[in-house]
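> Provided below for reference: sequence and predicted model.
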Amino acid sequence: MKPLYWKEGALYLLDQTLLPHKVHYLRLTDYRDVVAAIKRLSVRGAPAIGVAAAYALVLAAQEAAKSSLQIFWEKLEEAASALAAARPTAVNLQWAVRRQMKVAARHREEGPEAVVAALEREARAMQEEDVRTNRAIGAYGAALLPFRARVLTHCNAGSLATCGYGTALGVIRAAHAAGKIAMVYADETRPLLQGARLTTWELLQEGIPVTLITDSTAGYLMARGEIDAVIVGADRIAANGDVANKIGTYTLAVLARHHKIPFYVAAPFSTVDLETPKGEAIPIEERGEEEVTHCGGVRIAPEGVKARNFAFDVTPAELITAIITERGVVYPPLGENLRLFAQHQREEEGD
């Protein structure tokens, strides 16, 4: 399943707002259209929108290359700012934009055409890296699950949220390949139903056993002893180990702690934001009321009622059993160990 791909100077995005009823790719040649697609969730998931932004900067550079040298860099900076602000909570988006702008700066003296080519190479590299990263996360995470595991997941952290394979669903895929999955319980994930629309669709296509539940059923299944582990993705991980993820994740973590069920977060290390000290400093996106008052375009709430629509919540580090990354499993104390992982990575890269 490809949520996005690049072909002949255009970015193709699988329009996830139409799933599971219709598979349709948007062909985008203007970075502004990519910004709009990110905002309306045609492409979603922290890793996927990061790579989409990387390709969007290629589109921006292609357009700007027709201008003077000064205007070229002004337009590229303008595009970078617009992309980075498209969804404020997902740190992979800002990470990808910064990475691309560093690449552009390294090729500044070679001229716009060289910058365009370098940005395209880097975007392709990021896409390929993401798949390798997800497979490594899957291998580390699968080892944590018991045989015949009954796993609960929330939102969609699979191929559709990444460039292939998935983070939380990557763990589930790897565990299923090892014969360790008895059942996956997918929360519907209100208000936009990414669990019902996307996660179940992915798992059915993979032949992985899945049962859809309402968000409010999770606690009862735990109380009945029918959940062995909870695995979710992440949009940003603060330096102390607090995790921002789809709204409803915090509730699951509290329930899991009460029922003594392991609660795992699966995410690439690029989701770790050591510049954000703790969860309360993470900007939390609040979206339009109509996503709550309507379902599938049909109004379900009375006219005039107010609604709050937080896209994410923050799960405190003390409720997290471990964070599964491509570099290994990070156990508590999460803040201290995240710093050690980051330091080791810098040493390996010679930074």
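Okay, I see it. No experiment lies behind these values; they were computed from the predicted model shown.

> Could you use CA atoms for every contact and neighbour count after this?
Fine.

> Pretty sure Ala36 sits in a helix.
Yes. Judged by DSSP: H, G, I helix; E, B strand; the rest coil, Ala36 forms part of a helix.

> Can you name the residues that contact the closest residue to it other than its chain neighbours?
Distances taken as C-alpha to C-alpha, 6 or more residues apart in numbering put Ala86 closest to Ala36, at 7.9 Å, once the chain neighbours are dropped. With contact taken as C-alpha atoms under 8 Å, 6 or more residues apart in numbering, Ala86 is in contact with Val35, Ala36, Ile38, Lys39.

> got another, please set it beside the one above:
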Amino acid sequence: MSAVCALRWQGGALELLDQRLLPAQQLWLRCASAAEVADAIRDMVVRGAPAIGIAAAYGAVLAARAAYAGHGTGWRDVIVADLDLIAAARPTAVNLAWAVQRMAGCLAELAGDPEPALLAAARAIHDQDIAANHAMAAYGAALIEPGSRVLTHCNTGALATGGHGTALGVIRTAHAQGRIREVFVDETRPWLQGARLTAWELQQDGIPARLVVDGAAAWLFARLRPAWLIVGADRIAANGDTANKIGTYTAALAARAHGARVMVVAPLSTFDPATPDGSAIEVEERPAQELTCLAGQAIAPAGFAAWNPVFDVTPADLIDAIVCEHGVIERPDAARIADFLAALGP
């Protein structure tokens, strides 16, 4: 278990480790309202699909508190707007909508002050995510041959989840079992989640790792032969097409071209059976300034245009295994995923 923590409920508020400032500074940002939680999600104070979902659940608690304090028994009439505000903060990560819907589903059963029951529900989501991370880690690690090198993209560790991590959780567990001898970390432009966050987490845990530029994936697979590309997911469509941080698709193509395997690690809440395939996934685009500036300094000509999708979609036929807390789906497609989900029951 990593000692790294991304979020905590403390003193009646949600506290978020501001990931925009890592690794140079460790600053906790206190959110005391649903609007502040929505802003923190939108501004990437907290990021990573599972962590966003957990933050949203605690945001619903804050929404309930404000609604009950301001409107008493009429709190149901005003809380919906706050939940909608949170849900709209970032569109691609399905965990966000899932968490808000789960919290909203609790409302019909509540009478009186809704905060205690919703806080218990939010804590359950948080605890279940940590347990799911450890289950995924065990399933995923078992797929990796001892002594392997692996490549990972973006940040999928304790900073992106309730704790331990999805893809990085697999890497943590596999390293502890002697299955991984070295990790390569994509820098992950433009927010540098790999360089700033994944590298920091691996360093905290003493796991041997080296940083590479995003464009080095093909050459890395050709020369140093990582056995796996191990990544997380923000949404998995019904057919297995997977949305993840921009650059994942490129790395998956490079892995396939050089005989390496691709593992996607994500909790069941990331599966979206209502989305038939990757073409139906809404891909968030962010301001051009994220590409044209770095650390506040212009790196492109003033006024130069940019296209800045935050995610891409890796087709299912490039994915060798999807790992969730309930097991492994190998060679995923619509039929295998449907059978897997049906076996889990309602």
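Arrived safely. Just so it is clear, the structure is predicted and the values come from calculations on it, not from any experiment.

> Show me what the residue nearest to Ala36 of structure 1 aligns to in structure 2.
By TM-score structural alignment, Ala86 of structure 1 lines up with Ala89 in structure 2.

> re earlier: and the residue nearest to Ala36 of structure 1, that one's in a strand?
No. Using three-state DSSP, the assignment for Ala86 of structure 1 is coil, not a strand.

> ok, now how distant is it from Lys39 of structure 1?
6 Å (C-alpha to C-alpha, to the nearest Å).

> The one helix or strand Glu63 of structure 1 maps to aligns to what range in structure 2?
Using DSSP states H and E, Glu63 of structure 1 sits within helix 46-64. Using TM-score structural alignment, helix 46-64 of structure 1 corresponds to residues 49-67 of structure 2.

> one step back: for ChimeraX, write the select line for the buried members of the contacts of Ala86 of structure 1.
Buried residues among these (16 or more other C-alpha atoms under 10 Å), as a ChimeraX selection:
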select :35,38,39
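
> just the contacts of Ala86 of structure 1 now: which is nearest Pro209 of structure 1?
Ile38 (30.2 Å; C-alpha to C-alpha).

> For that closest one, give me its contacts.
By C-alpha under 8 Å, 6+ apart, the neighbours of Ile38 of structure 1 are Arg44, Ile49, Ala86, Arg87.

> Neighbours of the first one, how many?
Spelled out, it's Arg44 of structure 1. Counted with other C-alpha atoms under 10 Å, residues neighbouring Arg44 of structure 1 total 26.

> what sits up against stretch 106-120 of structure 2?
Tyr58, Ala60, Val61, Leu62, Ala64, Arg65, Tyr68, Thr73, Arg76, Met103.

> cool, and stretch 199-214 of structure 1?
Contacts for stretch 199-214 of structure 1 (C-alpha under 8 Å, 6+ apart): 20, 155-159, 173, 176, 181-189, 195-196.

> which ones among the residues you listed are found in helices?
Among the contacts of stretch 199-214 of structure 1, the members falling in helices are Arg173, His176 (criterion: DSSP state H).

> Drop anything exposed from the contacts of stretch 199-214 of structure 1.
155-159, 173, 176, 181-189, 195-196.

> Among the residues you listed, name the ones in strands.
Among these, the members found in strands (DSSP state E) are Ile181, Ala182, Met183, Val184, Tyr185, Ala186, Asp187.

> Map the first one onto structure 2.
Right, Ile181 of structure 1. Looks like Ile181 of structure 1 aligns to Ile180 there (TM-score structural alignment).

> What number of residues are in the vicinity of Glu15 of structure 2?
21.

> just Glu77 of structure 1 next, same as before
Glu77 of structure 1 has 17 neighbouring residues, counting by other C-alpha under 10 Å.

> Enumerate every residue touching it.
Per C-alpha under 8 Å, 6+ apart, neighbours of Glu77 of structure 1: none.

> For it, what is the enclosing helix or strand?
Per DSSP H and E, Glu77 of structure 1 falls inside helix 69-84.

> Now the element after that helix, going C-ward?
Later in the chain than helix 69-84 of structure 1, the nearest helix or strand by DSSP H and E is helix 91-106.

> Return the distance of that following helix from the chain's centre.
Centroid separation for helix 91-106 of structure 1 versus its chain: 17 Å, with C-alpha atoms, centre = their mean, to the nearest Å.

> Please pull up the helix or strand immediately following that helix.
helix 112-142.

> re earlier: how much does the match of helix 46-64 of structure 1 stray from structure 1?
Compared with structure 1 after fitting, stretch 49-67 of structure 2 deviates on average by 0.4 Å (mean C-alpha distance after the TM-score superposition for structure 1).

> so how far does the helix holding Glu77 of structure 1 sit from its counterpart in structure 2?
Counting by mean C-alpha distance after the TM-score superposition for structure 1, helix 69-84 of structure 1 comes out at 1.9 Å.

> The match of Ile181 of structure 1 and Ile41 of structure 2: what is the separation?
33 Å.

> in the helix holding Glu77 of structure 1, what counts as buried?
Buried residues in helix 69-84 of structure 1 (16+ other C-alpha under 10 Å): Phe72, Trp73, Lys75, Leu76, Glu77, Ala79, Ala80, Ala82, Leu83, Ala84.
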